[in-house]
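>>> could you work out the structure for the sequence below:
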Amino acid sequence: MPQSARYAYPDAIVSTAWLADNLADPSLRIFDCTTYLRYETGTGRPYRVENGREDYDRGHIPGSAYLDLQGELSDPSSRYNFMMPEAEDLAARFARKGVGDGTRVILYARKSPQWATRIWWMLRSIGFDDAAVLDGGFDLWEAEGRPTETAETRYEPATLAARPRAGLFVGKDEVKNAIGDGATCTINALAPDLHQGDNPRYGRPGRVPGSVNVPAAALVDAGALTFKSPEEAAELFQSVGADKSKSILLYCGGGIAATLDAFLLHQLGYANIAVYDASMSEWAKDETLPIERG
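Model (predicted):
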């Protein structure tokens, strides 16, 4: 196990204790980012998207607002769920929710931090860097007996200029062109059964040829839902050949789980990281794109 690994941007991960001590900070913009995927069979779609608003209304971290990823922050014209809007459009949407210069954003979710890391990666892609993910999310907050409230928080609209970072999100062409390229490591963040092709959830079962598997769930402690240690995360990525000298392409089912991998790779100091936004929701249904199993 690598002993020298560390998280390079510790301010981007905050603990429940830190948040509890800083709830009164007027610069904080705290958001519950929870979304649920209700997996279905016989419907022609891999899952039904359900926002977490009902759970938010039943109880949330005091002072936090709710972000509906699909309903408020995704491209409504896309045939795929959760696709990124244009940078200026996305910045305007975040600004309407109270995110702007001089604010510090804290993102949390329930059941998995991948919903918080997705929004963190989106913010980074438009040039907003003062955001952090709550380690352990709402589940740990509640397990520790910390206070909750049911009153809705709405932040005053702010001003946020987009400063887009190119290359944080890519499409199928970039992924296809990287097949067989030894300078690129393509990582699938889905569960092993999906990677191996034992589960046809997204259409044609299988994976992008040559891609390796680091499931997002393997990067999180199953009990506390906190991120694995830097040493554990580094070992997982290094074990599949994800060297820092390579460009890293990440995909999953719809660009969500891949951002958890991306977030920790960024924390580990990897420089060239991109998420395939449509992921297997597109790739598995496009017969012109290669796929492999086993």
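
>>> going by C-alpha atoms from here, please, whenever you check contacts or count neighbours.
Fine.

>>> Asp130 against Arg104, yeah?
Yes - the pair Asp130 / Arg104 is scored as a contact, 5.3 Å apart, by Cα atoms under 8 Å.

>>> please generate a structure for the following sequence too, so the two can be compared:
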Amino acid sequence: MTSHPRLVDVQWLRDRLDDPSIRVVDATVHLTFDAEGAHTESGRATYREAHVPGATFADQLADLTVHDGEAAFEAAPSDQFARVIGDLGIGNGHTVVVYDHVNGIWATRLWWQLELEGHPDVVVLDGGLKAWQDAGLPVETGDTTYEPARFTPSRSSERIASTADVEAATQDGSVLLINSLDRESFAGGRIPGSVNVPFGELVDEQGRLRNLDELRPLFESVGALDPEVAPVTYCGGGIAATAVAFALKGLGRDDVAIYDGSLNAWTADPARPLEQG
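Next comes the predicted model:
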């Protein structure tokens, strides 16, 4: 079986909890849906109820998102990101282990933001807090903090796509737009020319990433591993898209960009077309 180079299991983390070069980060955001749409809530309260020993909490909603940007979850600018991450005690020399409480998409969102700002030493805990608890390992309550560190960002502009970039991509055969939502949502409305790799099909019933040998045919079937195309992933708000980018990273694609505004930004202008069916 082929393993993901940026994915770690609970035993790996358990063996390294006392390593001062490691920072464990709970990245949880709670996302719910009802008749009025999507709702998000910070995971800080559930973090305080139970977290991996030594884990700090990154409030992606409050601190790492631009709330008056192009869309609801626009990534914070580099200087803001660096200040927040540094205040959490994360410096450029740390190995960062990210996890969440739910299905991994918020962990991969923080993984992507760290890589976007030039920090390559980031791994995701497979299965998140559930896997940790299922293994019978202890948790902590309350808050864990570290002395502030210096984080110097170096943004990789090719890892993020704007609406203008995506508009151009719809007329450019060298760019592959990958919709990361479920197949029903994809059929209901997508950016023209998109293919579909649902993020929910990347994980098993326990929320763990499927083996790369299982995932490869899924990505091959839509042309995402073709070296002649540049993948751009998107979803509703730029969160689930990072899970697909993370899987592609494991399959050797280091050139995946996230359309950060995703459909929230695309559909803000009714003149922009959508394909259906």
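
>>> give me the TM-score for these two chains.
After superposition, the two chains reach a TM-score (TM-score structural alignment, normalised by the length of the second structure) of 0.95; 276 aligned residues with a Cα RMSD of 1.5 Å.

>>> ok, Pro198 of the second structure touching Ser180?
Yes - counting by Cα under 8 Å, Ser180 is a contact partner of Pro198 of the second structure at 4.6 Å.

>>> gap between Pro209 of the first structure and Cys252 of the first structure?
Separation of Pro209 of the first structure from Cys252 of the first structure (Cα to Cα, to the nearest Å): 14 Å.

>>> if you count what's nearby, which of those two comes out ahead?
Cys252 (27 against 17; other Cα atoms under 10 Å).

>>> got a list of what whatever residue of the second structure lines up with the more buried one touches?
Matched to the second structure by TM-score structural alignment, Cys252 of the first structure sits across from Cys235. Going by Cα atoms under 8 Å, 6 or more residues apart in numbering, Cys235 of the second structure touches Asn179, Ser180, Leu181, Ala241, Ser262, Leu263.

>>> mind checking what the first one lines up with in the first structure?
Looking back up the chat, that one is Asn179 of the second structure. Correspondence of Asn179 of the second structure to the first structure, assessed by TM-score structural alignment: Asn188.

>>> how is the residue lying closest to Leu37 of the first structure once chain neighbours are set aside assigned, secondary-structure-wise?
Residue nearest to Leu37 of the first structure in three dimensions, not counting chain neighbours: Val49, with 5.0 Å by Cα to Cα, 6 or more residues apart in numbering. Secondary structure, DSSP: H, G, I helix; E, B strand; the rest coil: Val49 of the first structure is strand.

>>> now the strands for the stretch 151-294 of the first structure?
Assigned by DSSP state E, counting those that start in this stretch, the stretch 151-294 of the first structure shows strands spanning 169-170, 184-188, 212-213, 247-251, 273-276.

>>> minimum distance to Met122 of the first structure: which of those has it?
Of all those, it is strand 169-170 that lies closest to Met122 of the first structure, at 8.9 Å by Cα to Cα.

>>> tell me the helices and strands packed up against the closest one.
strand 273-276 (3 or more Cα pairs under 8 Å, 6 or more residues apart in numbering; DSSP states H and E).

>>> re the thing from before, and the match of Asn179 of the second structure, how many residues sit next to it?
Look at Asn188 of the first structure: counted by other Cα under 10 Å, it has 27 neighbours.

>>> alright, calling it a day.
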